[in-house]
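1. Have a look at this fold, sequence not included:
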């Protein structure tokens, strides 16, 4: 089991939408930074009686301008 987390930026940090590897929604939590996102997700999983030691994949969602800058930097 791997948890897939889609991270959406908002004014106070990141909203973290957690799903299992089958795409089923598990829940939503928040983190001030992406650096702290995994810890917040694991805390959420532990409180929900789920495997908080399972792999977690965090996928940030950026606005189009940021996506372009990322693509340019990678090129």
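-> Received it, and whenever you're ready, just let me know what you need. All values derive from a computational prediction rather than experimental measurement.

2. contacts, neighbours, all on C-alpha from now
-> Fine.

3. would residue 9 count as being in a helix?
-> No. Using DSSP: H, G, I helix; E, B strand; the rest coil, the assignment for residue 9 is strand, not a helix.

4. Take this one as well and set it beside the first:
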């Protein structure tokens, strides 16, 4: 298997896909870009498509690219915080339930909607 860096740059007709040492193709959407790049690389290099992996690197502008990196980083941090909070809530709900509190009282005690607690317990 081979990994190819694919630099995607927005232009009026979609996305230009530049593959160093291979060539340039395009995709109408960013969502289609990985498949288009794989097809292009495999055709240019006479490789089976399943052996081609792409590292898609989209580019719009320096400012927007930097904002996208910051947004993805913030989302990752937020997702991690939600996972941590969910684990702590499951632990405290189990403890409070074991102490004899019914779920409506647990929800009131924690200030969390009962429906959310039920979802956490199902997960």
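-> Everything's here; your move. Quick caveat: nothing in here was measured; it's all calculated off a predicted structure.

5. care to give me the TM-score?
-> After superposition, the two chains reach a TM-score of 0.76 (TM-score structural alignment, normalised by the length of structure 1), with 70 aligned residues with a Cα RMSD of 1.7 Å.

6. Can you give me the neighbour number for residue 83 of structure 2?
-> Other residues lying near residue 83 of structure 2 total 12 when counted by other Cα atoms under 10 Å.

7. Can you tell me how far it is from residue 24 of structure 2?
-> Counting by Cα to Cα, to the nearest Å, the gap from residue 83 of structure 2 to residue 24 of structure 2 is 41 Å.

8. What of residue 44 of structure 2?
-> 10 Å.

9. What of residue 114 of structure 2?
-> Taken as Cα to Cα, the span from residue 114 of structure 2 to residue 24 of structure 2 is 54 Å.

10. swap in residue 96 of structure 2?
-> Residue 96 of structure 2 is 61 Å from residue 24 of structure 2, by Cα to Cα.

11. ok, now residue 61 of structure 2?
-> Per Cα to Cα, residue 61 of structure 2 is found 19 Å from residue 24 of structure 2.

12. Counting neighbours, go ahead and name the busier of the two.
-> residue 24 (16 against 11).

13. Excluding chain neighbours, what is closest to that one?
-> residue 18 (4.5 Å; Cα to Cα, 6 or more residues apart in numbering).

14. Which stretches in structure 2 count as strands?
-> For structure 2, the strands defined by DSSP state E occupy 2-11, 14-19, 23-27, 52-59.
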